[in-house]
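1. Need coordinates for the following:
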Amino acid sequence: MRKNSRRVRRELKVWGRLKHDTILPLWGVATDFGPYPAMICPWVENGALTGYLERQESSLSSHDKFSLLNDVALGLQYLHSKSVVHGDLTGSNVLIYGNGRACLADFGLSTIILEFVGTSYFTSSIRGNVRWVAAELCEVSEEDELSLSPECDI
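-> From the prediction side, this is the model:
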């Protein structure tokens, strides 16, 4: 529990310092919801990208779809410029505002690249959505350490 609490605090510090239009802002933290802090962020009207595309499939133009893709790419570019790897980028972690613009969310696997002299490591097994995990992370044996890099987000 103490290890998880430290990890949550570290992730909140990472998220809290990120300021960009394509990154879901962290407004604050509440601690009255159990053992872990609750993250407070704005409500994103259209929800996750996956559901948004299903609901809007017939009404989205190629330009609208490219705009969403561009927002995701800008968000990743910003994260990587701040030495942050998202680590779990899926349609469920891309949220769509009421104006149709996308932002990246759920930094539960994010990590600071420079933390371990240029490379971040996760011990144990692959976390996040295995369907979308970078192929190179699947080639690591259970005894080895996983090395996340900006390329894993791509």
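
2. From here on, just use CA atoms for contacts and neighbour counts.
-> Will do.

3. ok, and what's touching the longest helix along the chain?
-> Assignment by DSSP state H gives helix 62-81 as the longest helix of the chain. With contacts defined as CA atoms under 8 Å, 6 or more residues apart in numbering, helix 62-81 is touched by 18, 20-23, 85-86, 94, 100-104, 150, 153.

4. Strands along this structure, start to end?
-> Secondary structure of the chain (DSSP state E): strands at 28-30, 38-40, 84-85, 94-96, 102-104, 111-112, 120-122, 146-148.

5. which residues sit against the fifth one?
-> Outside strand 102-104, the residues that touch it by CA under 8 Å, 6+ apart are 21-24, 49, 68, 71-72, 75, 93-97.

6. what separates that strand from the chain centre, distance-wise?
-> Relative to the chain's own centre, strand 102-104 is displaced by 9 Å; criterion: CA atoms, centre = their mean, to the nearest Å.

7. quick revisit: a markdown table please, covering the contacts of strand 102-104 and showing distance to Arg131 and neighbour count.
-> Below are the contacts of strand 102-104 laid out as a markdown table (distance: CA to CA, whole Å; neighbours: other CA atoms under 10 Å):
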| residue | distance to Arg131 | neighbour count |
| --- | --- | --- |
| Asp21 | 27 | 15 |
| Thr22 | 24 | 24 |
| Ile23 | 23 | 23 |
| Leu24 | 23 | 27 |
| Leu49 | 16 | 21 |
| Leu68 | 21 | 20 |
| Asp71 | 22 | 20 |
| Val72 | 19 | 21 |
| Gly75 | 21 | 23 |
| Asn93 | 14 | 19 |
| Val94 | 16 | 23 |
| Leu95 | 19 | 29 |
| Ile96 | 22 | 24 |
| Tyr97 | 25 | 17 |
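
8. Greatest separation within those: which pair is it?
-> Farthest apart among the contacts of strand 102-104 by CA to CA are Asp21 and Leu49. That separation is 16.2 Å.

9. Between the contacts of strand 102-104, which sits nearest Gly108?
-> Closest to Gly108, out of all of these and judged by CA to CA, is Asn93, at 10.2 Å.

10. To check against the first, give me the structure of this:
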Amino acid sequence: MATSGVDVPRLDGRVQVIDRYAFAYGGYADIYCGVISDRNTVVAIKVFRDAHLKAQSPELQRKYAKRLNKEYRVWALLRHPNVLPLLGLIDHPSIPSTGIVAPRCSYGDLRSFFARQIRPAQAVNRLAIVIGVASGLAYVHENEVVHGDLTMNNILIELINGTFTPLLSDFGRSRVLEQAGYTTSIGNAVHRHMPPEILTVDDEHRSTKAFTQAADVWCFGMVMLETLTGKPPFFGMNELQAATAVAYKHEKPDQNRYPAFPHDNTCWQIMRECWHKDPSRRQEMCNLLQYLNAVR
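-> Got it, this is the predicted structure:
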């Protein structure tokens, strides 16, 4: 996907920040609520935490905004029913640094969505959600884009035409976090969704390993497992223990630990195609999507 000469739309003066304080907090960012005045559209405004502390002069602020534009312009070009639209960037006196504007999803991220107790679990078609994630990621890969940080927290849920629909979000976040001085580097963070090739390299080269389609495929398999079973990969371990098991013990999720798995063995076969230690042996997303559609 060609992005040269393309800029993320600026929404300065068009977005009203509703509250003084963030309504949600992630590991790296604070989320503010806003409204696009001329559309009367409610939006979420993501601001990387403490970025303003490293950009205290007008020149550094301009450099930071330029970095965001560079890393997020690919996301702004993506158009798919399972990809959250990126609407633009804003600077506003109510937020500490440049904000990333996207539609606000009523049901939050995928993990929070399943944790809610306001509806019976059987009302949600978990396989359909997995297929939606696969469809969005296959589209992303077809356009030669890599997500780089696919987890349950970076997939949002919205009710669209009566159907709970997954929306991939946060493209470009990892690259911004790798820029020294902006915020905590992903080089120092590990989580249970990461493939072994990312976990076993030094921090300096971690982002290079993260930004491959094969790494996305590994992460998709982990998202698929948690979505279908309601249990995270390597449940019973903390993040560091799970990452160590993958990186140095070559462990993969054990089917025997999920006796109540709601689908037949085909889904396990699909997930195993995602978890080859050798990235070159992992299936492409377009093929995985075909396999999943055959399970319906």
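
11. Please point out which parts of the longest helix of the first structure sit buried.
-> Using 16 or more other CA atoms under 10 Å as the test for burial, helix 62-81 of the first structure gives Leu68, Asp71, Val72, Leu74, Gly75, Leu76, Tyr78, Leu79, His80.

12. try stretch 194-205 of the second structure
-> Counting neighbours by 16+ other CA under 10 Å, stretch 194-205 of the second structure gives Met194, Pro195, Pro196, Glu197, Ile198, Leu199, Asp203 as buried.

13. try stretch 41-52 of the first structure
-> Residues of stretch 41-52 of the first structure classed as buried: Asn46, Gly47, Ala48, Leu49 (neighbour count, 16+ other CA under 10 Å).

14. Looking at the second structure, name the residue matched to the third one.
-> Residue correspondence to the second structure (TM-score structural alignment): Ala48 of the first structure is matched to Asp109.

15. Once you drop chain neighbours, what's closest to its match?
-> Excluding its sequence neighbours, the residue lying closest to Asp109 of the second structure (CA to CA, 6 or more residues apart in numbering) is Leu156, at 4.1 Å.

16. ok, the counterpart of the one you found in the first structure to Glu136 of the first structure distance?
-> Matched to the first structure by TM-score structural alignment, Leu156 of the second structure sits across from Leu95. To Glu136 of the first structure, Leu95 of the first structure is 26 Å away according to CA to CA, to the nearest Å.

17. same thing with Ser124 of the first structure?
-> In terms of CA to CA, Ser124 of the first structure sits 15 Å off from Glu136 of the first structure.

18. Let me know the secondary structure of Ile31 of the second structure.
-> strand (DSSP: H, G, I helix; E, B strand; the rest coil).

19. Have a look at the second structure and report its longest helix.
-> From DSSP H, the single longest helix across the second structure is helix 58-77.

20. So for that helix, what gets flagged as buried?
-> Under 16+ other CA under 10 Å, the buried positions of helix 58-77 of the second structure are 61, 64-65, 68-77.

21. tilt between it and helix 126-142?
-> Comparing the axes of helix 58-77 of the second structure and helix 126-142 via axes from the mean of the first three to the mean of the last three CA atoms, to 10 degrees yields an angle of 110 degrees.

22. so what does helix 58-77 of the second structure touch, helix or strand wise?
-> Judged by 3 or more CA pairs under 8 Å, 6 or more residues apart in numbering; DSSP states H and E, helix 58-77 of the second structure is in contact with helix 173-177.

23. for the helix it packs on, packing partners?
-> Applying 3+ CA pairs under 8 Å, 6+ apart, we find helix 173-177 of the second structure packed against helix 58-77.

24. What separation do you get for the closest residue in space to Asn154 of the second structure that isn't next to it in sequence and Gln290 of the second structure?
-> Nearest residue to Asn154 of the second structure, sequence neighbours excluded (CA to CA, 6+ apart): Ser169, at 5.4 Å. According to CA to CA, Ser169 of the second structure and Gln290 of the second structure sit 23 Å apart.

25. okay, the two: which has more neighbours?
-> The neighbour comparison of Ser169 of the second structure against Gln290 (other CA atoms under 10 Å) goes to Ser169, with 23 against 13.

26. so what corresponds to the more buried one in the first structure?
-> Applying TM-score structural alignment, one finds that Ser169 of the second structure aligns to Ala105 in the first structure.

27. list the contacts for its match?
-> Ala105 of the first structure is in contact with Ile23, Leu24, Asn93, Val94, Leu95, counting by CA under 8 Å, 6+ apart.

28. hmm, which of those residues are common to the second structure?
-> Counting by both residues aligned by TM-score structural alignment, their matches' CA atoms under 8 Å, the contacts of Ala105 of the first structure that remain in contact in the second structure are Ile23, Leu24, Asn93, Val94, Leu95.

29. May I see those residues arranged in CSV, with distance to Ser58 of the first structure as well?
-> Below are those laid out as CSV (distance: CA to CA, whole Å):
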residue, distance to Ser58 of the first structure
Ile23, 27
Leu24, 27
Asn93, 22
Val94, 20
Leu95, 19
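
30. Arg67 of the second structure against Leu177, yeah?
-> No: applying CA atoms under 8 Å as the test, Arg67 of the second structure and Leu177 come out as separate, 10.7 Å apart.

31. I'd like the distance between Asn46 of the first structure and Val14 of the first structure.
-> Distance, Asn46 of the first structure to Val14 of the first structure, by CA to CA: 25 Å.

32. right, I mislabeled it, should have said Ser124 of the first structure
-> To Val14 of the first structure, Ser124 of the first structure is 22 Å away according to CA to CA.

33. again with Leu24 of the first structure
-> 12 Å.

34. Next: Gly28 of the first structure.
-> Taking CA to CA, one finds Gly28 of the first structure at 13 Å from Val14 of the first structure.
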